[in-house]
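Asker: 3D, please:
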Amino acid sequence: MPRTISLLGSTGSIGTQALDVIARNPESFDVVALAAGGADPALLAQQAAAVRPALVAVAREDAREAVVEALDAHGVKSDVVAGDDAVAQAAGIGADTVLNGVTGSVGLRPTLAALEAGSTLALANKESLVAGGVLVKRAVRREGQIVPVDSEHSALAQALRSGTADEVERLVLTASGGAFRGWTRDMLQGVTPEQALKHPNWDMGPVVTMNSASMVNKALEVIEAHLLFDVPMDRIDVVVHPQSIVHSMVEFIDGSTIAQASPPDMRLPIALGIGWPSRVADAAPGLDWTTAQSWEFHPLDEDAFPAIRVARAAVAESGLHPAVFNAANEECVAAFAAGDLPFLGIVETVRSVVEEYEAPGDITLDAVDEAERWARRAAHAAIHG
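Answerer: Predicted coordinates:
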């Protein structure tokens, strides 16, 4: 029997690549639900026509009519739900696997819905784990219910198969360096959003690409690794690897380091995420060993890129401070893209907001929501005065 899949964020970068993997393995996967924001009804309808899901969900209520019309034009009779809870409804449909490829902390409720439904969660939405880490871990029903889809965490999950938990010395996440790899802090003065969107290796959405340029994306990944693998923050390192071939490494107590290597193609970790623990044949091309190549590794310049230092401080403060870190960054990235904040102001503003925040005692979903609202207000005030 094929594995049933609920695909969240189907029209985004992760979603479209996931559907490519699924299309080439129709005997292995059956898409029962598609969910998207609603900005591209035509693409969503094309996807639905290809996989014929039982349910199509759109987050924007005002997109419902356009989606229904597009589905009708393709002869698709899927049920359609729309509104704030629609994506979570698709997540909780009871599919064998839910791939959460939504961007931003709005992915938290779908993440919780998938876990509470007992589905395996293939998690590409790191922000939901960062924002609601305690809640997500509390919702897990069985070992291995969350399978990471970020290339770095997928690499760590694979490398961790080489030893037991008490044999792990440290995790080493690799970073491409983003659009400004090798730049000094002085060189980063006055860079533009257009420059920040020119990632040298990966084809990602605009928010993730900008976060990569500031190294906030890597900071979020450090927090995610800490939560996924129960490794203390001070035993998680970051190294710059320009080629993006080695996706991350695990160092064990005997001095051995196990690395996972593959071309920079997200279809491989996506395929592993939806097929876990089995591998999907021919998910992506392998490395070419017939030509000479060099792999470089450089220490991270934390003066130019202090985001990881700020993330470590956030985790040390409380379980809600990472939600503040993430929400403040989303506001700052939007302000940078609009020309209202300089590039270096992104992390500086996030740092000031994180330092100002005072967390309440209890961590609940309402507390996470309030922490994010507070962070957005505080960031907005810091940016606009």
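Asker: from here on, contacts and neighbour counts on C-alpha atoms
Answerer: Fine.
Asker: isn't Ser298 right next to Gln243, touching?
Answerer: Not quite, residue 298 is His, not Ser. No. Between His298 and Gln243 there is no contact, the gap being 11.4 Å when judged by CA atoms under 8 Å.
Asker: the more surrounded of the two?
Answerer: Between His298 and Gln243, counted using other CA atoms under 10 Å, Gln243 has the larger neighbour count: 20 against 14.
Asker: How about Glu127: what's its closest non-neighbour residue?
Answerer: Leaving aside its chain neighbours, Glu127 sits nearest to Ser105 (4.9 Å; criterion: CA to CA, 6 or more residues apart in numbering).
Asker: Please report the distance of the one you found from Ser176.
Answerer: When CA to CA, to the nearest Å is applied, the distance between Ser105 and Ser176 equals 24 Å.
Asker: more crowded one of the two?
Answerer: Neighbour totals were compared for Ser105 and Ser176, and Ser176 leads with 25 against 22 (other CA under 10 Å).
Asker: can you tell me how far the more buried one sits from Asn217?
Answerer: Taking CA to CA as the measure, Ser176 falls 11 Å from Asn217.
Asker: who touches Val216 in this structure?
Answerer: Counting by CA atoms under 8 Å, 6 or more residues apart in numbering, Val216 makes contact with 307-308, 329, 347.
Asker: now, the most widely separated pair of these?
Answerer: Set against one another by CA to CA, the contacts of Val216 have their most distant pair in Ile308 and Asn329, with a gap of 12.7 Å.
Asker: mind checking how far Gln111 is from Asp234?
Answerer: That one is not Gln; residue 111 is Thr. Here the distance between Thr111 and Asp234 works out to 27 Å (CA to CA).
Asker: And this one, please, so the two structures can be compared:
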Amino acid sequence: MSDSPAPLADPHIAFDPSEGRRDIVVLGSTGSIGTQAIDLVLRNPDRFRVTALSAAGGRVGLLAEQARQLRVRTVAVAREDAVPALREALKAQYGTAEPLPEILAGPDAATEVAASPCHTVLNGITGSIGLAPTLAALEAGRTLALANKESLIVGGPLVKALAKPGQIIPVDSEHAALFQALAGGTRSDVRKLVVTASGGPFRGRTKTELAGVTREDALAHPTWAMGPVITVNSATLVNKGLEVIEAHLLYDIPFDRIEVVVHPQSYVHSMVEFTDGSTLAQATPPDMRGPIAIGIGWPERVPDAAPAFDWSKASTWEFFPLDNDAFPSVGLARHVGALAGTAPAVFNAANEECVDAFLAGRLPFTGIVDTVAEVVAEHGTPRTGTSLTVADVLEAETWARARAREIAAHASAAQAAVQATAEARA
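Answerer: Now for the predicted structure:
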């Protein structure tokens, strides 16, 4: 925007729309974001060309099919043991008429392709393992279409030190919405950002009513089809807390000017309120192809990237205040974001461990955020400042994961003892 310094994600930064077809690297190509991005590319071959793909290595058949469809130069997998199966899958796809793409393997493979020659890197990796590829793409001067919010959250100071103004285009639906709405005014015009939340499957329940919810309950999201970790994060609203931290880092807006409201229909993806009292909202039917198209195509829009509303049909759009008592995760995230440094990495890592414990039946639903809060409190004053390194972030994450597992195991043992006592009395 017009003020200085410019935020990481800035729709006012001048991009050259006349550069022809863009070369794209897709990280996490076999996941939800990656597959939808590839669908978008295949429907717009005159606009985009994918040069490299990376994936974890669990779906080598799909990865090989994507490589053939896109005729990529390089395919990367994190799991080295997946290489033989990947090579056979590529041979089956390509036959003997043309050479196979280069194969990279190992924990640094995605980081290597993130720095390869291209215009834009779409980081669709899930989790904080996306941090190294994010830093590599920025250091190489690529435009970063960022769907991997965790890399920005856990490595905030590191990302901000590398990113040039406007180098990051957000792909989260909420932040793509804010990005577009912010184009309607200057930075000094912004009064607050309003991040919308569907409310998840437990909207309207009290904290007491949440104590007994099951794994199946938490995975039944009313609006979006996502992976289990993100779905549980949406049920606890930890995901919304992470998005508040992300909004602060992307747009350089103070936490007290970032509001969360519940919008069950998920039509309005977020809003910007300006100082003259007007509010700009970005709205589409729930579909991630729209935000992906913004991420890889900005400042041009990709025609028919996602469905539009049929305004001839009546509909009702509702908005409710957030119940901070039942869902304390957003307030905890604000606290963590204000602490900065390694604190967001601790928050995110502890949450990932607690979600795993909940999905495995070792931790009650309300124990997720309670345990994360305990780990954050024990972490104390985070390491901050310009001396923060990737090693510091990884060390904080390792400690947080271990401590969260300890607390969850203790809670599980205590719960089992209570249940055994109750059964014995019965």
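Asker: And the TM-score, once the two are fitted together?
Answerer: The TM-score (TM-score structural alignment, normalised by the length of the first structure) is 0.98; 384 aligned residues with a CA RMSD of 1.0 Å.
Asker: would you turn the contacts of Val216 of the first structure into TSV with secondary structure?
Answerer: Formatted as TSV, those follow (DSSP: H, G, I helix; E, B strand; the rest coil):
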residue	secondary structure
Ala307	helix
Ile308	helix
Asn329	helix
Val347	helix
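Asker: biggest helix in the first structure by residues?
Answerer: For the first structure, the helix that runs over the most residues, judged by DSSP state H, is helix 365-384.
Asker: mind checking what Ala70 of the first structure lines up with in the second structure?
Answerer: The criterion is TM-score structural alignment: under it, Ala70 of the first structure has Ala89 as its aligned partner in the second structure.
Asker: for His247 of the first structure, that is, sorry about that
Answerer: Counting by TM-score structural alignment, which is the criterion used here, His247 of the first structure corresponds to His269 in the second structure.
Asker: what's the mean distance for the helix or strand where its match lies versus the first structure?
Answerer: If you go by DSSP states H and E, His269 of the second structure is part of strand 268-274. Once superposed with the first structure, the aligned residues differ from strand 268-274 of the second structure by a mean of 0.5 Å; criterion: mean CA distance after the TM-score superposition for the first structure.
Asker: Show the residue spans covered by the helices in the stretch 251-385 of the first structure.
Answerer: Defined through DSSP state H, counting those that start in this stretch, the helices belonging to the stretch 251-385 of the first structure, from first to last, are 267-275, 307-317, 321-337, 343-356, 365-384.
Asker: who touches the first one?
Answerer: Okay, so that is helix 267-275 of the first structure. Outside of helix 267-275 of the first structure, the residues within contact range by CA under 8 Å, 6+ apart are 5, 14, 17-18, 21, 97-99, 122-123, 147-151, 154, 278-280, 283-284.
Asker: and these, which of them are in strands?
Answerer: With strands taken from DSSP state E, the overlap with those comprises 5, 97-99, 122-123, 147-148.
Asker: can you redo the residues you listed as CSV with distance to Ala63 of the first structure and neighbour count?
Answerer: Output for these, formatted as CSV (distance: CA to CA, whole Å; neighbours: other CA atoms under 10 Å):
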residue, distance to Ala63 of the first structure, neighbour count
Ile5, 23, 26
Thr97, 26, 28
Val98, 23, 33
Leu99, 22, 33
Ala122, 26, 30
Leu123, 26, 26
Val147, 31, 25
Pro148, 30, 29
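Asker: now, the most widely separated pair of those?
Answerer: When these are compared pair by pair using CA to CA, the two farthest from each other are Ile5 and Pro148, 15.5 Å apart.
Asker: Let me know the secondary structure of the match of Ala70 of the first structure.
Answerer: Applying three-state DSSP: Ala89 of the second structure is helix.
Asker: Pull the contacting residues for it.
Answerer: With contact set as CA under 8 Å, 6+ apart, Ala89 of the second structure has these partners: 60-61, 64.
Asker: Okay, and which of those map to helices?
Answerer: Where the contacts of Ala89 of the second structure overlap with helices, as defined by DSSP H, the overlap consists of 60-61, 64.
Asker: Compile the residues you listed into CSV and extend it with columns for neighbour count.
Answerer: CSV is the format used below for these (neighbours: other CA atoms under 10 Å):
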residue, neighbour count
Val60, 22
Gly61, 19
Ala64, 25
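Asker: just those now: which is nearest Val50 of the second structure?
Answerer: Each of these was scored against Val50 of the second structure by CA to CA, and Ala64 proved nearest at 13.7 Å.
Asker: so what corresponds to that closest one in the first structure?
Answerer: Aligned against the first structure by TM-score structural alignment, Ala64 of the second structure finds its counterpart in Ala45.
Asker: now Trp298 of the second structure
Answerer: Looking across to the first structure (by TM-score structural alignment), Trp298 of the second structure lines up with Trp276.
Asker: same question, Glu374 of the second structure
Answerer: Using TM-score structural alignment, the partner of Glu374 of the second structure in the first structure is Ser352.
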